[in-house]
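>>> Generate a structure from the sequence data that follows.
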Amino acid sequence: MTERVNLSKASPQLYKTVAEMDQLAVQAAHDAGWSDGFAHLLKLRASQINQCAFCVRMHARDAAAVGESADRLSVLPAWRESGYFSDKERAALALMEAVTLVSQGQVPDDVYDAASAVLDPAEIASVEWLAIVINAWNRIAISSRYPVRP
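Predicted structure coming up:
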């Protein structure tokens, strides 16, 4: 594999700014009532879609470390077919996926309408900010080819 420019080392101030934005998004999620574990599951789901191995491993570990169950971690890619998630969590997962896949539908009205039916504005905003930040992290890790070794 070709060695890539490590964006965190090449532009440390920009990297630090993304980290600060991440902290603010996590705080917004906490303030909106999302558990730390579910916030990691949201980040994990976007990372799965983006195929970011570095972030998938990190957020799976982080979610488990704060008490998310192995079952919820295991069924996350198939959350629609499981009974492990509440209506609010399901709306948040759908919104996270839509923002992550923004090039494939521009966050469809039906997804947003379903989210707004069960989530308040702070919950919606926090999910969207988590999506924005994790998608930035995924692109940093993938383009820099952050190593993922056993």
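
>>> contacts and neighbour counts: CA atoms only from here.
OK.

>>> any idea how far stretch 131-144 is from the chain center?
Averaging C-alpha positions (C-alpha atoms, centre = their mean, to the nearest Å) puts stretch 131-144 10 Å from its chain's average.

>>> Just the buried residues of that stretch, please?
Ala131, Ile132, Val133, Ile134, Asn135, Trp137, Asn138, Ile140, Ala141, Ile142 (16 or more other C-alpha atoms under 10 Å).

>>> Another sequence for comparison is provided below:
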Amino acid sequence: MTKVTDPYAAAPTLMKQWTATGFAVEKSLDKTLVELVKIRSSILNGCANCINMHTIDARAHGETEQRIYLLAAWHEAPVYTDRERAALAWTDALTRMSEGHTQKAAKDALEAHFTPEEQVNLTLLINIINGWNRIAVGFDLWYEGGVLVKAA
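Have a look, this model is predicted:
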């Protein structure tokens, strides 16, 4: 097995602060919506570790297999509410910024379904999960039950 850098061991103070910020943001939004956004972002970023963790969490909060599987093609799937679709569109727009996509349509949908405070909270959530994706992919992390068990 390749040596793995455990971010919590390497930078405990900042990682604890990063985690606490993530938990605070998550508490400000509906848990189902939080998990859908985390899974979608993780799909876009190719983070197997995060897809694994957040699909488990989503199921634990009552999410259906159908809705989890369809996140890969949510645009065509009629199983999401308008509010969820707005959140997923905003997730796609922010996660794929480097691809030159415009955020106008996603921002319009966001404003139609979320208060200004919720818009900021959702944007913070998307930034945090994108950060986690980069930490997990960058350090080849694989967590099972909150324990670092192996790297890819």
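
>>> Tell me how they score on TM after superposing.
Overlay of the two chains. TM-score (TM-score structural alignment, normalised by the length of structure 1): 0.87; 144 aligned residues with a C-alpha RMSD of 1.8 Å.

>>> before we move on, back to that, nearest to Gln13 of structure 1, of the buried residues of stretch 131-144 of structure 1?
Ile140 (13.6 Å; C-alpha to C-alpha).

>>> correct me, but that closest one touches Val5?
No - contact criterion C-alpha atoms under 8 Å: Ile140 of structure 1 and Val5 do not qualify, at 10.2 Å.

>>> Other residues contacting the helix or strand where Val149 of structure 2 lies?
Assigned by DSSP states H and E, Val149 of structure 2 falls within strand 147-150. Residues from elsewhere that reach strand 147-150 of structure 2, judged by C-alpha atoms under 8 Å, 6 or more residues apart in numbering: Met1, Val4, Asp6, Leu141, Trp142, Tyr143.

>>> try stretch 115-125 of structure 1
By C-alpha under 8 Å, 6+ apart, stretch 115-125 of structure 1 touches Ala28, Ala29, Ala32, Gly33, Trp34, Asp87, Lys88, Ala91, Ala92, Ala94, Leu95.

>>> State the span of structure 2 onto which it is aligned.
Mapped onto structure 2 using TM-score structural alignment, stretch 115-125 of structure 1 spans residues 110-120.

>>> picking up where we left off before, narrow the contacts of stretch 115-125 of structure 1 to just the buried residues.
Ala28, Ala29, Ala32, Trp34, Lys88, Ala91, Ala92, Ala94, Leu95.

>>> Secondary structure element holding the second one?
Read it as Ala29 of structure 1. Judged by DSSP H and E, Ala29 of structure 1 forms part of helix 12-31.

>>> Following element in sequence after that helix, please.
Next element after helix 12-31 of structure 1 (DSSP H and E): helix 36-50.

>>> mean offset of the longest helix seen in structure 2 relative to structure 1 (after superposition)
The longest helix of structure 2 (DSSP state H) is helix 116-138. In the superposition against structure 1, helix 116-138 of structure 2 averages 1.1 Å from its aligned positions (mean C-alpha distance after the TM-score superposition for structure 1).

>>> Can you name the secondary structure element that comes next after that helix?
strand 142-144.

>>> what's that next one packed up against?
helix 48-60, strand 147-150 (3 or more C-alpha pairs under 8 Å, 6 or more residues apart in numbering; DSSP states H and E).

>>> Including distance to Glu111 of structure 2 and mean neighbour count, could those go into TSV?
Putting those into TSV (distance: least, C-alpha to C-alpha, whole Å; neighbours: other C-alpha atoms under 10 Å) gives the following:
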stretch	distance to Glu111 of structure 2	mean neighbour count
helix 48-60	25	18
strand 147-150	38	12
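
>>> Save those as JSON lines, and put in distance to Leu36 of structure 2 too.
Shown next, in JSON lines, are those (distance: least, C-alpha to C-alpha, whole Å):
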{"stretch": "helix 48-60", "distance to Leu36 of structure 2": "8"}
{"stretch": "strand 147-150", "distance to Leu36 of structure 2": "23"}
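
>>> Tell me which of those sits nearest to Pro78 of structure 2.
helix 48-60 (18.7 Å).

>>> against structure 1, where does the helix or strand following that closest one fall?
Next along the chain after helix 48-60 of structure 2, taking DSSP H and E as the criterion, comes helix 65-69. Using TM-score structural alignment, helix 65-69 of structure 2 lines up with residues 70-74 of structure 1.
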